[in-house]
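A.B. asks: okay, predicted coordinates and the sequence, questions at the end:
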Amino acid sequence: MVVTRPAVRTLVAAAVISIAVGVAGCAAAVAPANTAYAADFEDARVRATSQFEHDVLADGKITRAEYEEAMQRFVACANDNAVDVSLIEQAGYFVYSVTAASSDSDAVMAACQVGNNQFIEPLFVDQLMNPDKKDIDEVIAHCFVAMKVVPPPFSKADLQRLFRSAGIVTYAVTGSSAAPLDATGVEVDEAAKAILDSPDASNCQANPSYDLLVSGDGG
């Protein structure tokens, strides 16, 4: 099975959560230090339990090499405990392919995250996807335009309409609550579905800042 970490999004489409699309040249991706994530780094430094984590988090940024090392440490731990974990590249970050030899794989993976990728992984991926902590739906909409998936102008509301037209139930998240934007009873627009199924649209959904990754502005 493929396990993805929770996406940093206020718009979630169930059909695209586990998209696995490789990105050429993403080894240079860096989650740069910036004020938007300063509090997150400080919290992670306080909660970190290993010297490795403290060393990575000390300068307020996470390089691709540091992220990969954290992930490899996690994988090695899981594999040593009879859980076969492989990393799959997805739009600049990793998702997991997991084959468990026992029913306690979730517990093993949770334990192996501690001291390794517990804080480094989410911080790297969150910054990669949304470096300025903007409204994530607007970031996705911008990516759709930048990657020429749709012509401008194209807004957050247009994005939500596109998902509903494709028959996908999405969620508008406000604070801690999530209200479903119900697509029940909506006739599926095959043209809308084709747009969302296109490679660049899939990449923008997997990584809302995919356009920055492609252009080289993402680190």
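C.D. replies: On my side now, so go ahead.
A.B. asks: please make it C-alpha for all contacts and neighbour counts, starting now.
C.D. replies: Noted.
A.B. asks: residues making contact with the helix or strand where Leu196 lies?
C.D. replies: In this assignment (DSSP states H and E), Leu196 forms part of helix 190-197. By Cα atoms under 8 Å, 6 or more residues apart in numbering, the residues outside helix 190-197 that reach it are Val149, Leu162, Phe163, Ser165, Ala166, Gly167, Ala201, Ser202.
A.B. asks: packing partners of the helix or strand hosting Ala111?
C.D. replies: According to DSSP H and E, Ala111 maps onto helix 105-113. In this structure, helix 105-113 makes packing contacts with helix 64-80, strand 83-90, judged by 3 or more Cα pairs under 8 Å, 6 or more residues apart in numbering; DSSP states H and E.
A.B. asks: hold the first one in mind and look at this next one:
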Amino acid sequence: MTKRVFGVSSLIVLALLATGCSASGSDDTDSGKIASSMSVLFEEALAGEVNDFERAVLERGVEDGRIGQSDYAEATTMYATCMSGAGYALERTDHLNGLIEFQPPALTASQEIDDLMAMDYECMSTTGGNVIRLYELQQGNPSLLRDTATVAAECLAASGVVPPDFDKEDYRQAFSSDGKLSELSFDVTDPRVGSCLYGIGVTVGIDE
């Protein structure tokens, strides 16, 4: 699950709109879950290519069943420092669920965007990318559900921005209006909405 979508469209920018994308190769399809636990995902990540920082954090995660907020904060700081060193001044948003979203300055030329994406990949790969993506999954989808529309709908209902009976079909319908903000039943600029959406890998941008 990628969290850094740097493109811009007309009114609403949506990335990974509740299509059940997973953050790893885990497959717990019978239960409708990405994996049986976060520890399973940590072990999978450890079996791949990780740096010393990531290894230490993930090994603690296997024992504790979760990644600590301080480790996530350190990972995001390293990532932002890497991007800054490459000349990208990132705008930071601290979401209500503890997740940190970074957005770069607006870019238009395709080569500029390609260069940005390449640097984003490099910085994520060489700092704490595995820690970042797994912590964001842990916080944004604690039940590890494959159906992220359900995750988003439950979060929005729990936050009070939609009625308690708001479900995944309502969520999907809400974003089937061709980007017409006036047709949504809630304000996408509400921090509670941003927190729920970013928690499932959706980032929203509005063209003024």
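C.D. replies: Received the coordinates, thanks. These numbers were taken from a predicted model, which means no experiment stands behind them.
A.B. asks: post-alignment, the helix or strand that comes right after the helix holding Ala111 of structure 1 versus structure 2, mean distance?
C.D. replies: Heading C-terminal from helix 105-113 of structure 1, the first helix or strand you meet, by DSSP H and E, is helix 120-129. Helix 120-129 of structure 1, aligned to structure 2 and superposed, deviates on average by 0.7 Å (mean Cα distance after the TM-score superposition for structure 1).
A.B. asks: I'd like the contacts of helix 190-197 of structure 1 laid out as TSV, including neighbour count, secondary structure and distance to Val188 of structure 1.
C.D. replies: Shown next, in TSV, are the contacts of helix 190-197 of structure 1 (neighbours: other Cα atoms under 10 Å; DSSP: H, G, I helix; E, B strand; the rest coil; distance: Cα to Cα, whole Å):
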residue	neighbour count	secondary structure	distance to Val188 of structure 1
Val149	19	coil	19
Leu162	18	helix	10
Phe163	23	helix	10
Ser165	19	helix	6
Ala166	22	coil	5
Gly167	20	coil	5
Ala201	25	helix	18
Ser202	22	helix	18
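A.B. asks: what two of these are the furthest from one another?
C.D. replies: Val149 and Gly167 (18.4 Å; Cα to Cα).
A.B. asks: and the aligned residue in structure 2 for Ser50 of structure 1, what does it touch?
C.D. replies: Alignment note (TM-score structural alignment): Ser50 of structure 1 maps to Asn51 of structure 2. Shown in contact with Asn51 of structure 2 (Cα under 8 Å, 6+ apart): Thr126, Thr127, Gly128.
A.B. asks: tabulate those residues (TSV), appending neighbour count and distance to Ala152 of structure 2.
C.D. replies: As requested, the contacts of Asn51 of structure 2 are exported to TSV (neighbours: other Cα atoms under 10 Å; distance: Cα to Cα, whole Å):
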residue	neighbour count	distance to Ala152 of structure 2
Thr126	16	30
Thr127	24	29
Gly128	26	26
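A.B. asks: overlap between the residues you listed and structure 1?
C.D. replies: Retained in structure 1 by both residues aligned by TM-score structural alignment, their matches' Cα atoms under 8 Å are the following of these: Thr126, Thr127.
A.B. asks: which of the contacts of Asn51 of structure 2 sits closest to Arg60 of structure 2?
C.D. replies: Using Cα to Cα, Gly128 comes nearest to Arg60 of structure 2 of the contacts of Asn51 of structure 2, at 14.5 Å.
A.B. asks: ok, Met124 of structure 2 touching Tyr79?
C.D. replies: Yes - in this structure, Met124 of structure 2 is within contact of Tyr79 by Cα atoms under 8 Å, at 6.2 Å.
A.B. asks: can you get me a residue count around Lys148 of structure 1?
C.D. replies: Lys148 of structure 1 has 13 neighbours, counted by other Cα atoms under 10 Å.
A.B. asks: what's the local residue count around Met147 of structure 1?
C.D. replies: Met147 of structure 1 has 17 neighbouring residues, counting by other Cα under 10 Å.
A.B. asks: next, the residue nearest to Asp170 of structure 2 when sequence neighbours are not counted: secondary structure please.
C.D. replies: Excluding the flanking residues, the one nearest Asp170 of structure 2 by Cα to Cα, 6 or more residues apart in numbering is Ala153, at 7.7 Å. With DSSP: H, G, I helix; E, B strand; the rest coil as the basis, Ala153 of structure 2 sits in helix.
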